[in-house]
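> predicted model follows, preceded by the sequence.
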Amino acid sequence: MSLSTLNKSSIINDFDAIDDRDYVSTELSAAPQRPGDVLSHLLLAAVLSSKKFHKLLSSPSRLIIMRAKDDTMAHLLDSYLSEYDPCLTVQAYTEMSRSGGRFEPKGRDELRKLEYGRSVVLISQDPERILIPEALVNADAIIDVPAPNLDAVRKTISCVTGKRVRGLRQSDIEGLRTYDLTAAIRPGLSPGRCVANLRRAASKRSSCASDMVNVPTLEELALTKEVSDWLFGTLQFMKKVTNDEMNPSVLRYACFEGLPGTGKTTVAASLAKSGNWGFVSTSVGEWFAGSGGHLGDVIRAAQRFFDDIALAKGPVIGLLDEIDALPNRAVMEPKDSQFWTPVVTYVLTEIDRLRQSGKPVILVGATNHFDRLDAALVRPGRLEAKVSFVLPTLDDRRWLFQGYVGRMLSVDAIRTLARLAIGASPAQIKSWCLTAIATAETQHRGLSLRDLVDLVAPPNARSAEMDKTVAIHEAGHAIVAHDLGLPIEEISILSLGDVGGFVNTGPHERTILTRSEIERFGTVLLGGRAADIVLGRGANAGAASDLEAVNHLLRSAMLDLGLYGSIKTAKNVDSRNFRDGVTLATAIEIELNRLLERAIEIVTRRQRDISCLVEVLLPERVVSGERFHEILAGGSSQRSVCNLKHTRSIGRPTQ
């Protein structure tokens, strides 16, 4: 008979199903006094009559498997049954053993005792995973031991204290595990004190669960379109699985990756809440913080997480945060391999176990460093769906603003806000919109563009002269990049922390770096300095980061990439004699001057375009790639700079 055909609380093979109710006696005077023994006694009585129980355990050469609700209960049953009959071989297994970096199932040694006529009882909270397959196939009986219910807990307290229990309710034991019960019910305490202990433990458990009450649903979250599409598509699958309309195999495990603070953890919890699924979370850091940091302790902490998911009563989402803390075995130092390889292997094995269980489970990993992950962790069948939590693009920002305030502002106003919100996270955009709406409602008026502009791009403390200096510098970068064939995505003169302005070049065809490509990027980096020299007040300290970047670029090209003469790498190059009697410092300086002259030539030739761009940047502060091309088209058709001022200036927003 296959395991899939077994019914809970059943005796299989040559044992008949239990029809009578002649349970093991639960009279208080007859029951054991230790809390664990009492619980074991009562729970076994719930599934086996006294007659059947005795017959099962006293028959020679019987193999019995008991499935406990958790690892603590497995060990309690072991202790109780070992004292029941010293001739009985009883062993609880709650985790697999490690051998040579692999995890092996248990129970082989105990099965050998069957040859000598001994009966064997193997107990586990997950026998299909932890015990050897031979034990499951050849078992004479597989017994599901139920979790303690209210009646069992009440009788345990009465038996341990010798007094009747009053006032115990279901809510007092809700969510408690076996070790919570045995820690709360102690010999020498009064029944009232035991009940108080249980209530305190249940309250702490429920407070953890109540955290989900404050978790927003997906509809309440600010999400980029890519993330939103994946989440709501997954939510539809979850609902169909819950309603038995689809098999759980359609569910894909995922890896949430992206910058810190982009809401990966919150989104995982929100997905669980929106689907009315359970939620279990942990992190690799917690495995170390909650243990002594020893290999066995870390693996046991990981096991508790995977067991909580596998043994959950209903559909569940599991979140494994900080998965980049599990090192990539391909680049691991040999000295670290002995510790980390078993941990990584165990996690991979447990992911496979969840996948193969056929249960309604979605496992989500979260990381800020996707490139550091072990390839086996994110291969198909494991955390296969990569969901990127990145800062919103211009289209994403437009989509987000449209969702929050699109009914209150014009299309042009939404476009303006999307331009100005460069670098903002979805959560920040949501906060701005809700704050602006609240401000307008407090003042009993409609929402205006100005309400949001003041939040998204508040006036900075820079002078008008400084703003123009920054605009000239960034316009120089943009025009030089455009002239050399690089697409422009956004140009900004907004002051964001230490950054006074920037130019984002959009995606372009990826090629293997050549000397000409190095020089193209180097020229773009010097475009801002060229504009400072030709159109501004001269070279200034604002180009410091540009100079560092271009120096690094050339140094790498000369010493590491072999693109300037010698193909010796940095380790074999004497910096005092780089090539043909020229030092490395001199060689870099020659190239820097040549690239700067090239940038100055472009800036000088396209002064009109730079001036047009500066005149638009000063009032608008952020220019998109689309707007950039509009400006260049206006300049090339001989329109005057003044005619460009029909654009939507945030100083005087058009409603």
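Arrived safely.

> okay, CA-based contacts and neighbour counts for the rest of this
Noted.

> give me the contacts around the host helix or strand of L547.
Assessed by DSSP states H and E, L547 sits inside helix 544-559. Helix 544-559 has contacts (CA atoms under 8 Å, 6 or more residues apart in numbering) with 515, 518, 522, 525-526, 563-570, 573, 588, 591-592.

> determine how far it lies from the middle of the whole chain.
35 Å (CA atoms, centre = their mean, to the nearest Å).

> moving C-terminal of that helix, what's the next helix or strand?
helix 584-605.

> could you list the residues in contact with that following helix?
Contacts for helix 584-605 (CA under 8 Å, 6+ apart): 476, 479-480, 483, 519, 522-524, 526-527, 530-531, 533-534, 550-551, 554-555, 575-578, 610.

> could you check the angle helix 544-559 makes with it?
130 degrees (axes from the mean of the first three to the mean of the last three CA atoms, to 10 degrees).

> chain center to the helix or strand following helix 584-605, what's the gap?
Later in the chain than helix 584-605, the nearest helix or strand by DSSP H and E is helix 607-620. Distance, stretch centre to chain centre, for helix 607-620: 43 Å (CA atoms, centre = their mean).

> and here's the other structure:
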Amino acid sequence: MTDDDRPDDSDDDDSRNDVVAPCPSDGRKKRLKTSARRELIDLIVGQAVGASLMRRLKTLTGRPLVVSVKAPGADWCKPLVGAFLRTNAMAILRDGSTKGDNAEKGNDVVSEALSEGKHVVGVSHLPEALLPATLTRAADARVEAKHPDGKIIRRLISMCVGRPPKNIPEDIVAGLSFDDIVSAFRRGATPSQVVAALAAASSAKCRVSVEDSTPPLDRMPGYARELREWAFALAEDVDAWRRHEREWRSISSSVVLAGPPGTGKSLFARSLAATLKVPMIATSVAQWFGTTAGYLDSVIKAADAAFEGARAAARNGGTGCLLLLDELDAIPNRNNVDDRHAAWWTTLTTGLLLRLDSATSDREGVILVGATNHVENLDPALIRPGRFDKIQVVGFPDSVGLAEIISFHMDGAMSPADVLPLARTQAGSTGAEAAQWAKDALRRARTAGRNVCFDDLVAAITSGAEMSPGDRRVTAIHEAGHAVVGVVVGRRIEAVSILSKGSTAGATSMRRAGSCFLPMDDIEKEVTVLLAGRAAEMVVLGRASGSAESDIREATSLVAAAHGSFGLGDDLLYRGSREKATELITFDPAFRRLVSEHLGRLMDATLDIVRRDRAAVEAIADALVERGYVEGDDAERIVKGAAPIIEKGDTR
């Protein structure tokens, strides 16, 4: 028997290192009639193993037995082993808390014990994965110790405290660990007080983190159609399972929500729970560390408790439960962990994988939802079928989605149609930002003692980022140039804005060509639009500012890729990916000259367009300076209705 397999007797409370001194008795409170710890374990083991098998384990006559015992959870393993240590069996504990807890370790211990005529009992919440393979293969009996139900709790109260009250719920200890249950049996407690303590602990453990105000997805704004369709399909599957028309294993019940911060992944999970009509339990690696001392076994038990709570909540009424594993990328990719920490993290990650694996754990009724900002950092084993079956991207909402989010958080004070023109100017914003604008606008109106208005929303978006009059004019000219050239080359303008947000002074939203595979003429149009802001500054203001850095970077990258990656230049030579082609500009003088000359020709063409349509540029810029934004339709009307500037020598 190895050190990894040697448990402490769960009944030996005096051996705990954290007990400094015994508490003196005041002599007034009566003691429990018997030990709740021992009686609970004996009831659970007796129910699972049966009296006949237990009698055989207590004798050494006849053929030695091998018994595999599945515990309700990792925290139950050590107490359960205590019951078998009182027999004549050698007991092996595997709760996943050490790196030796796997099927490859301890097989020699099992075979040696059997050859010496000893019974062998293995206890684990994941026996096939954690117990020695020899034990599970040779087992004469495979039993499962069930989480206690109302019947067990009634018997335990009767044995330890007194006559139990009537109508104890069957799920009275749903989600509770072994120690959670035992802690309710305090000295001097009455049966009713024990029941009340158990009910309160279970309610706290399985507390649903869905807020009452979180609406289901058919009323939740801002999410993409594909994401909603997946959720509604899952809801239909779960309903069919509840009606016993589908088996749980036929349902794809796990997903990773991946996307940038602020896109509403956790909110989507809460809304999904409301859609499915199930409770939601949220957990994370940070929570496992924050609620424990941080030791490996305590972190593993905290993780296991979250899964047990979800399973218990799912069993309650047979409706299911959603378990959210937030910040999933906090579980490191084992391939990237340094040698110093590899053993620690490998043990934790492996235990989690076994918990997630539908082939080795009981996940019936549990919908698993992981959330991450960095899906590329996840351990590949996490996102294979049978664990997390699918990855759903939660991206930035489009303009319609932003408008719906703003209206939703303004409690209908302004309709989506009212705020859509402004939403169109904020492309690339997150749902969280839109919600904050709405709340800030409402607060401004409340402070002023009036109803919220459009200007409150504009002020909320631009708060803390006001520009000087000079910068406002430069930004307006720049964005007007993008809009005018965009219309000329056939782009559909959605909005033009100088409502600054963060580091972005202005933006022009437009629909680009639909295909991902652009011919050279479409690439040139795209580059022309990118260069238009700088061109407008040069034509109208007589000089260019440094505001076009990102435009020039993107234009240079596109032209370099056209020649070096896409095979659209003078030759078909592949010089590398788009990124490599851009880097090549630094090291290859000939390639640099080729890209530079092409950009120069496109810049000349862009300047020609801006000179011809300067009146439209200035008209849009004036409107931007005045009100901060111009809707796409208005911008197009200005471009198509403004008289072109006919310069001297122009023969058109």
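Yes, it's here. Quick caveat, the model's predicted, so the values are computed rather than measured.

> quick check: TM-score for this pair?
TM-score of the superposed chains, computed with TM-score structural alignment, normalised by the length of the second structure, equals 0.69; 593 aligned residues with a CA RMSD of 5.6 Å.

> just give me the mean distance for the helix holding L547 of the first structure relative to the second structure.
Averaged over the aligned pairs, helix 544-559 of the first structure sits 7.3 Å from the second structure after superposition, using mean CA distance after the TM-score superposition for the first structure.

> could you give me the buried positions within that helix?
For helix 544-559 of the first structure, burial by neighbour count (16 or more other CA atoms under 10 Å) applies to 546-547, 549-551, 553-559.

> can you check stretch 194-211 of the first structure too?
194-199, 201-203, 205.

> thinking again about what came up before, going through the contacts of helix 584-605 of the first structure, which ones are buried?
Here, 16+ other CA under 10 Å leaves 476, 479-480, 519, 522-524, 526-527, 530-531, 533-534, 550-551, 554-555, 578, 610 buried among the contacts of helix 584-605 of the first structure.

> that's a helix at A301 of the first structure, yeah?
Yes: assessed with DSSP: H, G, I helix; E, B strand; the rest coil, A301 of the first structure lies in a helix.

> and the residue nearest to it when sequence neighbours are not counted, how far is that from V153 of the first structure?
Once flanking residues are discounted, A301 of the first structure sits nearest to W287: 5.2 Å by CA to CA, 6 or more residues apart in numbering. From W287 of the first structure over to V153 of the first structure the distance is 31 Å, taken as CA to CA, to the nearest Å.

> then G625 of the first structure?
Separation of G625 of the first structure from V153 of the first structure (CA to CA): 68 Å.

> next, the angle from the helix or strand containing V527 of the second structure to helix 549-564.
Per DSSP H and E, V527 of the second structure falls inside helix 520-536. Helix 520-536 of the second structure runs at 150 degrees relative to helix 549-564, counting by the same axes, to 10 degrees.

> ok, residues contacting helix 520-536 of the second structure?
Under CA under 8 Å, 6+ apart, the answer for helix 520-536 of the second structure is 477-482, 485-486, 489, 513, 544-545, 547-548, 551-552, 554-555, 558-559, 562, 568, 602-603, 605-607, 610, 614, 617.

> how about a cut-off of 6 Å?
478-479, 481-482, 485-486, 544, 551, 555, 606-607 (CA atoms under 6 Å, 6 or more residues apart in numbering).

> quick one, strands of the stretch 151-300 of the second structure?
Ranges of strands in the stretch 151-300 of the second structure, per DSSP state E, counting those that start in this stretch, are 254-258, 280-284.

> who wins for proximity to E404 of the second structure among the ones you listed?
Proximity to E404 of the second structure (CA to CA) singles out strand 254-258 among the strands of the stretch 151-300 of the second structure, at 21.2 Å.

> mean shift between the closest one and the first structure?
With mean CA distance after the TM-score superposition for the first structure, strand 254-258 of the second structure departs from the first structure by a mean of 1.5 Å once superposed.

> circling back to that earlier point, show the buried residues in the contacts of helix 544-559 of the first structure.
518, 522, 525-526, 563, 573, 588, 592.

> need those in JSON lines with distance to L496 of the first structure, can you?
Listed next are these as JSON lines, based on distance: CA to CA, whole Å:
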{"residue": "I518", "distance to L496 of the first structure": "28"}
{"residue": "G522", "distance to L496 of the first structure": "24"}
{"residue": "L525", "distance to L496 of the first structure": "20"}
{"residue": "L526", "distance to L496 of the first structure": "22"}
{"residue": "L563", "distance to L496 of the first structure": "36"}
{"residue": "V573", "distance to L496 of the first structure": "40"}
{"residue": "I588", "distance to L496 of the first structure": "32"}
{"residue": "L592", "distance to L496 of the first structure": "29"}
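
> and those, which is closest to G293 of the first structure?
V573 (44.4 Å).

> tell me how far the nearest residue to the closest one once chain neighbours are set aside lies from T586 of the first structure.
Distance criterion CA to CA, 6+ apart; nearest residue to V573 of the first structure, sequence neighbours excluded, is L559 at 7.4 Å. Distance, L559 of the first structure to T586 of the first structure, by CA to CA: 14 Å.

> alignment lookup: P215 of the second structure to the first structure.
The alignment partner of P215 of the second structure in the first structure, by TM-score structural alignment, is L218.
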